[in-house]
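> From the sequence below, what's the structure:
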Amino acid sequence: MVNQQWQWQKAPAQPVQPVQPQPVQPQPVQPQPVQPKGFSRTASPVASTLQALRQEGRPAFIGYFPYGFPDVPTSLEAMRVMVKSGVDILEIGLPYSDPVMDGPVIQAASKCAIDNGVKVDGVFDAVRQVQADGARALVMSYWNLIMHHGVADFAARMAEAGGSGLVTPDLIVDESGEWIEQSDRYGLDRVYLVSPDSTDARLQITSRAARGFVYATSRMGVTGERTSMSNSAQNLVARVRHAGAPYVCVGIGVSTAQQASQVGAYADGVIVGSALVHCLLDDEGRPRKDRRKALDSLAEVCSDLRWGISQSRK
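Just a heads-up that it's a prediction; the model follows:
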């Protein structure tokens, strides 16, 4: 038998076929959902001012003046005079046809501005000017005007103009959900009012929701000049601070340097309105014809009040 030797032989290598790349079909780009604008993380502009003044050892001088009274140019000039004469924070009033919380002086000024055809849109020019002149600008308005204008639009335009926020005398926290949302969105301050008859529970709710400061009214009733100040304001400030508000400012009735000094001894800010507006009204409650003298009178009153405030903690 013939032996046969079997030998395994490796199969010859087969040529490698190149892999042809497959064309990639472009996938349609899915539109990303538009996210709502987030909340502002900026510090309260008014609280920052109050904190700086507290470190200096004095309260803020907060002045009020209605936009458009006795006419738009004069109201803008009056605000400029106020800032140059020592006002730290300026409340720009939006004239309203039914100012239930205002006394006869501010009512007369509001009626004059409304008769002049003043519109909400113009107030943003005043805000820009006040900020540029070096003071914080708040708008003080009855809530119906803001609702009619549109809360979101007003907040956006206020922020664009550099304004600090709103003082809302007739708006309570329970009914201000939309304003809280929009003011948080744009970093604007919310100033609510409290009075001596506010309950402790109400003071706590208001103090938690406020941003900037809480406005403590020195007494019940409408705005206006008074010859003396009651002790209820000091007691109210203590209660509001106990409720958690870091800054409490007092208004309604302050009209002299002595009163301003008295209030400044315990409040973070002294708010004056009627006494300033009165400078541009004559004895008949009509706009003074000599505007230059009226503005000079305004400067003098502001300077006196600023001096009184500066002496409050000495």
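> from here on, contacts and neighbour counts on C-alpha atoms
Fine.
> Who are the packing partners of the helix or strand where residue 300 lies?
Per DSSP states H and E: residue 300 is located in helix 291-310. Here helix 291-310 touches strand 60-66, helix 72-84, helix 257-264, helix 274-277, going by 3 or more CA pairs under 8 Å, 6 or more residues apart in numbering; DSSP states H and E.
> do that again at 6 Å, thanks
Applying 3 or more CA pairs under 6 Å, 6 or more residues apart in numbering; DSSP states H and E, we find helix 291-310 packed against helix 257-264.
> Can you give the distance of the helix it packs on from its chain's centre?
In terms of CA atoms, centre = their mean, to the nearest Å, the centre of helix 257-264 is set 24 Å apart from its chain centre.
> Can you check what angle separates it from strand 60-66?
Helix 257-264 and strand 60-66 are oriented at 120 degrees to each other (axes from the mean of the first three to the mean of the last three CA atoms, to 10 degrees).
> let's see this one next to it:
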Amino acid sequence: MTSRLAGRFAELKSANRAALVTYICAGDPGHDASLALLKQLPGAGADIIELGMPFSDPMADGPTIQAAAVRALKAGQTQLKTLEMVRQFRVEDQTTPIVLMGYYNPIYRYGPDNFMRDAREAGVDGLLVVDLPAEHDSELGPLAREAGLDMIRMATPTTDAKRLPAVLDHASGFLYYVSLNGVTGVGQADNATVRDAIGAIRQQTEIPVCVGFGVRTPEQAARFALDAEGVVVGSALVDCIAKAETPEQGVNDVLNLVSDLANAVRHARN
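Predicted structure coming up:
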């Protein structure tokens, strides 16, 4: 059976365009507003959704997403509530892939076996565990594959040709290429450098490559969409929530930006 992620990338390949991958933190700024936003992202143009699992020590994230995690946790978000959000999303949408993105600690505390079972039953399609590198695949990889969940791996500008095979081993769904060193939401990547990196990756795998970190504007997204199979935007969306005077305004501002990003990505190759 074809996974939602594989199916979505096949659709987009036939349409000759990249995917817009949108990140939001579950429970930010509160459960109700976050759920409302999640449900509306596909209609605004999101092809794939990364749903952040809030954690108290998100070491790979910059100030914007760190603050989102704090807001969500203060509002009472839990792993159970995050999975319930996915369940409620699936009542209305059975086609948009959802990847849970976050850190190993909340999964470990939940219980990896129970988490994989519940995530699959909720309608999760993949996992991106930032602090669990490919060398530690045995921690979650076998459980994820048994549950039918894609295990998303990350490559960075420092991932050389010697290490790349280990990163690609057992990777599925897509490869998340971190466009610059550092944390999320800080800096801007160089397009030529990213293009060369994608070319090197494609010499070793056919897995789709999605570029993230440092992508904030429709113009930046369109440039990366020329070369990558997907473009990930997170901090710019979370910023909309942080700067809004009300949760409702935050939701609307995010959806408006997603619409602009989607339009840019969809027309990048035309």
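> thinking again about what came up before, what is the corresponding segment of structure 2 for the helix holding residue 300 of structure 1?
Residues 247-266 of structure 2 are where helix 291-310 of structure 1 aligns, taking TM-score structural alignment as the criterion.
> and what of stretch 84-94 of structure 1?
So stretch 84-94 of structure 1 sits over residues 43-53 in structure 2, by TM-score structural alignment.
> residue ranges of the strands in structure 2, please?
Using DSSP state E, the strands of structure 2 run over residues 19-25, 48-52, 98-102, 126-129, 150-151, 153-155, 175-178, 209-212, 230-233.
> okay, those in TSV with mean neighbour count and distance to residue 81 of structure 2 next?
Below are the strands of structure 2 laid out as TSV (neighbours: other CA atoms under 10 Å; distance: least, CA to CA, whole Å):
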stretch	mean neighbour count	distance to residue 81 of structure 2
strand 19-25	27	12
strand 48-52	24	12
strand 98-102	24	13
strand 126-129	24	17
strand 150-151	24	21
strand 153-155	23	25
strand 175-178	24	26
strand 209-212	25	26
strand 230-233	28	23
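> right, and these - which one's nearest residue 251 of structure 2?
Proximity to residue 251 of structure 2 (CA to CA) singles out strand 19-25 among these, at 10.7 Å.
> so how much does that closest one differ from structure 1 once superposed?
For strand 19-25 of structure 2, the mean distance to aligned residues of structure 1 following superposition is 0.5 Å (mean CA distance after the TM-score superposition for structure 1).
> quick one: that strand to chain centroid distance?
For strand 19-25 of structure 2, the distance to the chain centre is 5 Å (CA atoms, centre = their mean).
> still on that earlier bit, first-to-last residue distance for the match of stretch 84-94 of structure 1?
22 Å (CA to CA, to the nearest Å).
> All the helices of structure 1, in order from the start?
Remark: helices assigned in structure 1 by DSSP state H are 45-56, 72-84, 104-115, 123-133, 143-149, 151-160, 177-186, 200-209, 232-242, 257-264, 274-277, 291-310.
> The first one corresponds to what range in structure 2?
Helix 45-56 of structure 1 lines up with residues 4-15 of structure 2 when matched by TM-score structural alignment.
> ok, back up a step: mean distance between the helix holding residue 300 of structure 1 and structure 2 after superposition?
Mean deviation for helix 291-310 of structure 1: 1.1 Å (mean CA distance after the TM-score superposition for structure 1).
> buried stuff in the match of helix 45-56 of structure 1?
4-9, 12 (16 or more other CA atoms under 10 Å).
> Mind putting these into TSV with distance to residue 45 of structure 2?
Shown next, in TSV, are the buried residues of stretch 4-15 of structure 2 (distance: CA to CA, whole Å):
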residue	distance to residue 45 of structure 2
4	17
5	16
6	18
7	17
8	13
9	15
12	13
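> Give me whichever of the helices of structure 1 is most buried.
Highest mean neighbour count among these (mean count of other CA atoms under 10 Å): helix 274-277, with a mean of 25.
> ok, now which ones touch the spatially most central residue of structure 2?
Centroid check for structure 2 by CA atoms, centre = their mean gives residue 50 as the closest residue, at 3.2 Å. Residues near residue 50 of structure 2 by CA atoms under 6 Å, 6 or more residues apart in numbering: 22-23, 98-100.
> Out of these, the closest to residue 76 of structure 2 would be?
So of those, ranked by how close each gets to residue 76 of structure 2 (CA to CA), first place is residue 100, at 18.1 Å.
> What distance do you get for the counterpart of that closest one in structure 1 to residue 74 of structure 1?
In structure 1, the residue paired with residue 100 of structure 2 according to TM-score structural alignment is residue 139. Residue 139 of structure 1 is 18 Å from residue 74 of structure 1, where distance means CA to CA.
> ditto for residue 309 of structure 1
26 Å.
> Residue 259 of structure 1 too?
From residue 259 of structure 1 to residue 74 of structure 1 the distance is 28 Å (CA to CA).
> Then residue 137 of structure 1?
Taken as CA to CA, the span from residue 137 of structure 1 to residue 74 of structure 1 is 17 Å.
> What of residue 94 of structure 1?
15 Å.
> what does residue 244 of structure 1 give?
Taken as CA to CA, the span from residue 244 of structure 1 to residue 74 of structure 1 is 40 Å.
> for residue 119 of structure 1, same thing?
16 Å.
> just checking, what residue in structure 1 corresponds to residue 85 of structure 2?
Using TM-score structural alignment, residue 85 of structure 2 pairs with residue 126 in structure 1.
> Excluding covalently adjacent residues, which one is nearest to that match?
With sequence-adjacent residues excluded and distances taken as CA to CA, 6 or more residues apart in numbering, residue 126 of structure 1 is closest to residue 76, at 6.3 Å.
> Distance of the nearest residue in space to residue 156 of structure 2 that is not next to it in sequence relative to residue 105 of structure 2?
Residue nearest to residue 156 of structure 2 in three dimensions, not counting chain neighbours: residue 178, with 4.8 Å by CA to CA, 6+ apart. Residue 178 of structure 2 is 22 Å from residue 105 of structure 2, where distance means CA to CA.
> I'm done for today, thanks for sticking with me.
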